[in-house]
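*Asks:* Here is a sequence together with a model predicted from it:
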Amino acid sequence: MTHALAYDSWPPVWDEAAVAALPEDGHRYEIYEGALLVSPPANWEHQGIESNLLVMLHQAAPAGWRVLTDLGVDCGNNKLVPDVVVLRPGALGNGKQYGPAQQVALVVEVESPSTRMNDRNAKTIIYAETGIPNYWRVERNPAGWVIVVYELVEGSYQQLHRLEPGESATLTAPYRLTLVNNL
């Protein structure tokens, strides 16, 4: 079923309540600086990458850690939906569409043509300003998918690893695991 939302009925500034009134139609709704960002459902390749990372992170997770996809994260005035989120032990959420960023240990963004600029620029800054300690970005290059691993150091992300296809690295955060780029 298709739901129409007349442009003239949009709020001048989007907030969580306005997004909650939108239909649950498979689109990803994010708020950036009061503007609504709408992404279409991910394609098969994108979802396959999310799934592979979800399984790998879940299998390595110590007891109490949770690994989820498409979970809304409250980053102050910005409300974002990373592709994969690792929650700290004891994370309870807040009963809202976008949960507290303080409970997030890692966010992962898988680039697509429509999200590349935001994933590399705005989201990187927002996640760092919010204090999320670990950020991975999966980028497409001519050789295949590359996983770039960042750690928050003194308020900004520092690149720890850039894994080309077939490469691996042993990480200690968000918990100990061997990250293998078999995407």
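*Replies:* Done, it's in.
*Asks:* okay, CA-based contacts and neighbour counts for the rest of this
*Replies:* Fine.
*Asks:* hey, which strand is longest across the protein?
*Replies:* Under DSSP state E, the strand in the chain containing the largest number of residues is strand 144-153.
*Asks:* What is the neighbour count of the spatially closest residue to residue 98 that is not a sequence neighbour?
*Replies:* In this structure, residue 98 finds its nearest non-sequential neighbour in residue 72, 4.1 Å apart by Cα to Cα, 6 or more residues apart in numbering. Applying other Cα atoms under 10 Å, we find 21 residues neighbouring residue 72.
*Asks:* now the angle between strand 144-153 and the longest helix belonging to the chain, please.
*Replies:* For the chain, the helix with the greatest residue count under DSSP state H is helix 44-60. Relative orientation of helix 44-60 and strand 144-153, computed by axes from the mean of the first three to the mean of the last three Cα atoms, to 10 degrees: 50 degrees.
*Asks:* Put this next to the previous one:
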Amino acid sequence: MTWCVSSMRPFPGCLDRLRAEINAAVPDRSTPITHAAVRELPYLNAVINESQRLRPISPHGMSRIVPKEGVMLGGYFIPGGTTILASIKTLQEDKNVFPDPMAFKPERWLADESTVATMKRSLIPFQIGPRACIGRVLAMMEMRLTIAELVRHFAFEIPPHLQTDMTPVNRFIYRPKDNKYVVLPHRID
């Protein structure tokens, strides 16, 4: 969620659009937000997808060892016993799938169904296959609820004296270089 909030901050229009979508879905600000109310919100899901695309939880995936008989992969024979690793970060920055891949653009996830389906095949923030994160459904639910509540009730400020270096550093998972993200929340309701 740190990456989601830090990615939106430079784009006030993004935060405003997300806040409007959440407020339209749950207009009574005293009513707690439920997952049923926000699960299908297009822009909320677009913001989460885009932040996970640019800052995947584990950018380099998990290594696998090729079975002893070897395997054909992408037209190449990989000998048995070889350790292979798919770079999730590289897949999620493919300019053929994600034009302008280094830019934070949640709107790309609001494109036609075919384009979104192609992007979803390249978005693998929780790994895929038998070693995929078993908590991914719960994690997505928690992200939707937490981001919706934060955006609904708070504006975020970063005073100059509290600036942190958000350069991503891979320590199995991506973390900000300063290992923190300091923001001052201001209640808006």
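*Replies:* That came through, no problem. Quick caveat, the model's predicted, so the values are computed rather than measured.
*Asks:* what TM-score do we get after superposing?
*Replies:* Superposed pair, TM-score by TM-score structural alignment, normalised by the length of the first structure: 0.25. Supporting alignment: 81 aligned residues with a Cα RMSD of 5.3 Å.
*Asks:* next structured bit after the longest helix of the first structure?
*Replies:* strand 66-69 (DSSP states H and E).
*Asks:* For that following strand, which helices and strands make contact with it?
*Replies:* helix 44-60, strand 84-87 (3 or more Cα pairs under 8 Å, 6 or more residues apart in numbering; DSSP states H and E).
*Asks:* ok, residue 83 of the second structure touching residue 65?
*Replies:* Yes. Using Cα atoms under 8 Å as the test, residue 83 of the second structure is close enough to residue 65 to be in contact (4.4 Å).
*Asks:* rewinding a little: the residue nearest to residue 98 of the first structure contacts residue 87, doesn't it?
*Replies:* No. With contact defined as Cα under 8 Å, residue 72 of the first structure does not count as touching residue 87 (11.8 Å).
*Asks:* if we can go back for a sec, same for the longest helix of the first structure, what does it pack against?
*Replies:* Identification of packing neighbours for helix 44-60 of the first structure by 3+ Cα pairs under 8 Å, 6+ apart yields strand 66-69, strand 84-87, strand 104-110, strand 177-180.
*Asks:* Save those strands as TSV, and put in distance to residue 118 of the first structure too.
*Replies:* As requested, these are arranged in TSV below (distance: least, Cα to Cα, whole Å):
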stretch	distance to residue 118 of the first structure
strand 66-69	18
strand 84-87	16
strand 104-110	10
strand 177-180	24
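*Asks:* Make CSV out of those and add distance to residue 139 of the first structure and mean neighbour count.
*Replies:* Converted to CSV, these look like this (distance: least, Cα to Cα, whole Å; neighbours: other Cα atoms under 10 Å):
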stretch, distance to residue 139 of the first structure, mean neighbour count
strand 66-69, 18, 19
strand 84-87, 14, 23
strand 104-110, 7, 24
strand 177-180, 15, 16
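*Asks:* Which one, of the ones you listed, ends up nearest to residue 58 of the first structure?
*Replies:* strand 66-69 (5.8 Å; Cα to Cα).
*Asks:* Would you agree residue 53 of the second structure falls within a helix?
*Replies:* Yes. Assignment of residue 53 of the second structure by DSSP: H, G, I helix; E, B strand; the rest coil places it within a helix.
*Asks:* Kindly tell me how buried it is, as a neighbour count.
*Replies:* 27.
*Asks:* sorry, back to before: buried set for the longest helix of the first structure?
*Replies:* Within helix 44-60 of the first structure, the residues that qualify as buried are 49-51, 53-54, 57-58, counting by 16 or more other Cα atoms under 10 Å.
*Asks:* Could you give the number of residues near the residue nearest to residue 156 of the first structure when sequence neighbours are not counted?
*Replies:* Leaving out its chain neighbours, the residue that sits closest to residue 156 of the first structure by Cα to Cα, 6+ apart is residue 128, at 5.5 Å. Close neighbours of residue 128 of the first structure, defined as other Cα under 10 Å, add up to 20.
*Asks:* Wasn't residue 128 of the first structure part of a helix?
*Replies:* Yes. Membership of residue 128 of the first structure in a helix is supported by three-state DSSP.
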